[in-house]
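K.L.:
Quick one, what's the 3D model for this:
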Amino acid sequence: MGTRKELQIAVLARLEDEGRKMYSRELADIGDESSVAREVVYLKSSGLVDAAVREFDGVPHFAWASITAKGSDYINTEGTIGSELNVLTVRLHEDTVRQLLVARVRESDADESVKEKLVDQLKALPAQGIAKVAEHALDQALRNLPNAVQWLQTLL
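P.N.:
Here you go, the predicted model:
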C-alpha cells in the first residue's frame, strides 16, 4: 500500500463496503499488520472507526474494527445526512446590515451632506435592496482586503 492516507482510505472503504465489524485478519490483505493496526488506532482516535485496540510491547494491535457514522460520511463523496446536519446557516437581519452600513457611512471622512444623503437612501431601501448592497459590500471588502489569502489562512 502507498501512503498512510491511502491506507486509511483503504481501511475505511473496506469497512464501509462490508458494513459490519471486521476482524484484523479480514483486513490483512490491505497492508502489513502493524501498518493497518497503526491506522486503525489513528482512525479510532479521529472518531472514524470503532475498534478494540491494544498495545503489546509498544506495537498497536486490534481485534476488530467497524466504521462509524462519521467515518461513513467522510468516505462517501455524495451528499450524506452528516454533511447536511453540519451545514451552518448565517442570517443577518436587514436592520443589522442597515445599521452596520449607516455606521460605516457616518464614520467616513465624506462631506456631511454626502453622508446624510447616503444614510437617508440606506434607510429608505427595502430588505431586498439592503441584501444586494450587503452582497456588493462584502465582495468589495474581500477584493480590497490587503493580503486576503493570507488573512483567510490565518483565520481558518
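K.L.:
from here on, contacts and neighbour counts on C-alpha atoms
P.N.:
Fine.
K.L.:
contacting residues for the nearest residue to Val41 once chain neighbours are set aside?
P.N.:
Once flanking residues are discounted, Val41 sits nearest to Val53: 6.7 Å by Cα to Cα, 6 or more residues apart in numbering. Contacts for Val53 (Cα atoms under 8 Å, 6 or more residues apart in numbering) come out as Val41, Pro60, His61, Phe62, Ala63, Trp64.
K.L.:
three-state assignment of the fifth one?
P.N.:
Ala63 falls in the strand class when you classify it by DSSP: H, G, I helix; E, B strand; the rest coil.
K.L.:
Now show me the structure for the sequence below, then we'll compare the two:
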Amino acid sequence: MILDRELQRKLLTNLSEVYPFRYDFSKDFQYGSVDYEKAVANLYYLQSHGLVTDKSVFVSQSLGGRGQVQFGSAEITHKGMDFLADDGGLSAILGTVTIKFETEQLRAILAAKIMISDLSPERKATMIDAIKELPAEGLKHLTMKIVDAGWDNMDSLMSLIQSALPY
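P.N.:
Reported below is the predicted structural model:
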C-alpha cells in the first residue's frame, strides 16, 4: 500500500519543525523516484485531511492519461500541529463540551423520572416534595449518588446507552 503512517508522521514532523514556515520536500526526495512518488502521495493524503495546506501538493491532469503529482509549498496547518500533539492540542481543549444543569432543571428531570416510575402515587408525591425542598448542595450530592449507582450497574447502564444510540 502506498499510504504509510510512519512516513506521514515524518512528513508532518518535518513541517512542524519549521512551523509557521514552509518546507521544501523536493530536497529530501529525488523527483521521479519511487520514494518521491510515495512521499508526495502521502502528503496529498494529509492535504486531503486538512493536516497540511492546499498548496502543499500540486496535481496536474493530462488528457487521456495519468497526471502528475508533485510537491508544492508544503506547510502544516493547526490541525496537523494538533494531530502531532500528545494531548490533541488546542482542538481538544476548544472542542471540549461542558454540560451544566441549573438546579431547577435537575429537579424537573428527577421529578419527571419519579412520575413515570411504578411507585405508588403517595410515594411519588413524597419523593417529589423532598426533592423540591432539597438545597442545591444536597441535590448535587444526590445527583452524584445517582451517577455512581449507574456506574455500579455497568451492564444495565451499557444496555441503556445502547438503546439510546441511533445505530
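K.L.:
re the thing from before, now for the contacts of Val53 of the first structure, which sits with the most neighbours around it?
P.N.:
When neighbours are counted by other Cα atoms under 10 Å, Val41 leads the contacts of Val53 of the first structure with 23 neighbours.
K.L.:
That one and Ser66 of the first structure: what is the separation?
P.N.:
Distance, Val41 of the first structure to Ser66 of the first structure, using Cα to Cα, to the nearest Å: 12 Å.
K.L.:
Show me whatever sits in contact with both of the two.
P.N.:
With contacts defined as Cα under 8 Å, 6+ apart, the residues shared by Val41 of the first structure and Ser66 are Ala51.
K.L.:
Most remote residue from the middle of the second structure, which is it?
P.N.:
Glu122 (46.4 Å; Cα atoms, centre = their mean).
K.L.:
State the distance from that residue to Lys132 of the second structure.
P.N.:
According to Cα to Cα, Glu122 of the second structure stands 15 Å off from Lys132 of the second structure.
K.L.:
just Lys79 of the second structure next, same as before
P.N.:
47 Å.
K.L.:
my read is Pro60 of the first structure is in a strand, agree?
P.N.:
Yes - looking at Pro60 of the first structure with three-state DSSP, it is inside a strand.
K.L.:
mind checking what it lines up with in the second structure?
P.N.:
Residue pairing (TM-score structural alignment): Pro60 of the first structure is matched to Val69 of the second structure.
K.L.:
Which parts of the second structure are strands?
P.N.:
Under the criterion DSSP state E, strands of the second structure are mapped to 57-62, 65-71.
K.L.:
List just the one of these that sits closest to Tyr23 of the second structure.
P.N.:
strand 65-71 (9.8 Å; Cα to Cα).
K.L.:
Provide the contact partners of the closest one at residue level.
P.N.:
So strand 65-71 of the second structure is in contact with 24-26, 37, 40-41, 56-62, going by Cα under 8 Å, 6+ apart.
K.L.:
mind running it again at 6 Å?
P.N.:
Strand 65-71 of the second structure is contacted by residues Val57, Phe58, Val59, Ser60, Gln61 when judged by Cα atoms under 6 Å, 6 or more residues apart in numbering.
K.L.:
Would you pull up how far it lies from the middle of the chain?
P.N.:
33 Å (Cα atoms, centre = their mean, to the nearest Å).
K.L.:
so what corresponds to Lys145 of the second structure in the first structure?
P.N.:
Checking TM-score structural alignment: Lys145 of the second structure goes with His136.
K.L.:
what's the neighbour count on Glu37 of the second structure?
P.N.:
19.
K.L.:
what's the distance between it and Leu3 of the second structure?
P.N.:
In terms of Cα to Cα, Glu37 of the second structure sits 11 Å off from Leu3 of the second structure.
K.L.:
Could you do Thr143 of the second structure as well?
P.N.:
Thr143 of the second structure is 48 Å from Leu3 of the second structure, by Cα to Cα.
K.L.:
contacts for whichever helix in the first structure runs longest?
P.N.:
Using DSSP state H, we find that the single longest helix of the first structure is helix 127-144. For helix 127-144 of the first structure, the surrounding residues in contact (Cα under 6 Å, 6+ apart) are Glu94.
K.L.:
now do 7 Å
P.N.:
Residues from elsewhere that reach helix 127-144 of the first structure (Cα atoms under 7 Å, 6 or more residues apart in numbering): Glu94, Val97, Arg98, Ala148.
K.L.:
Are any of these buried, and if so which?
P.N.:
Buried subset of those (neighbour count, 16 or more other Cα atoms under 10 Å): Glu94, Val97, Arg98.
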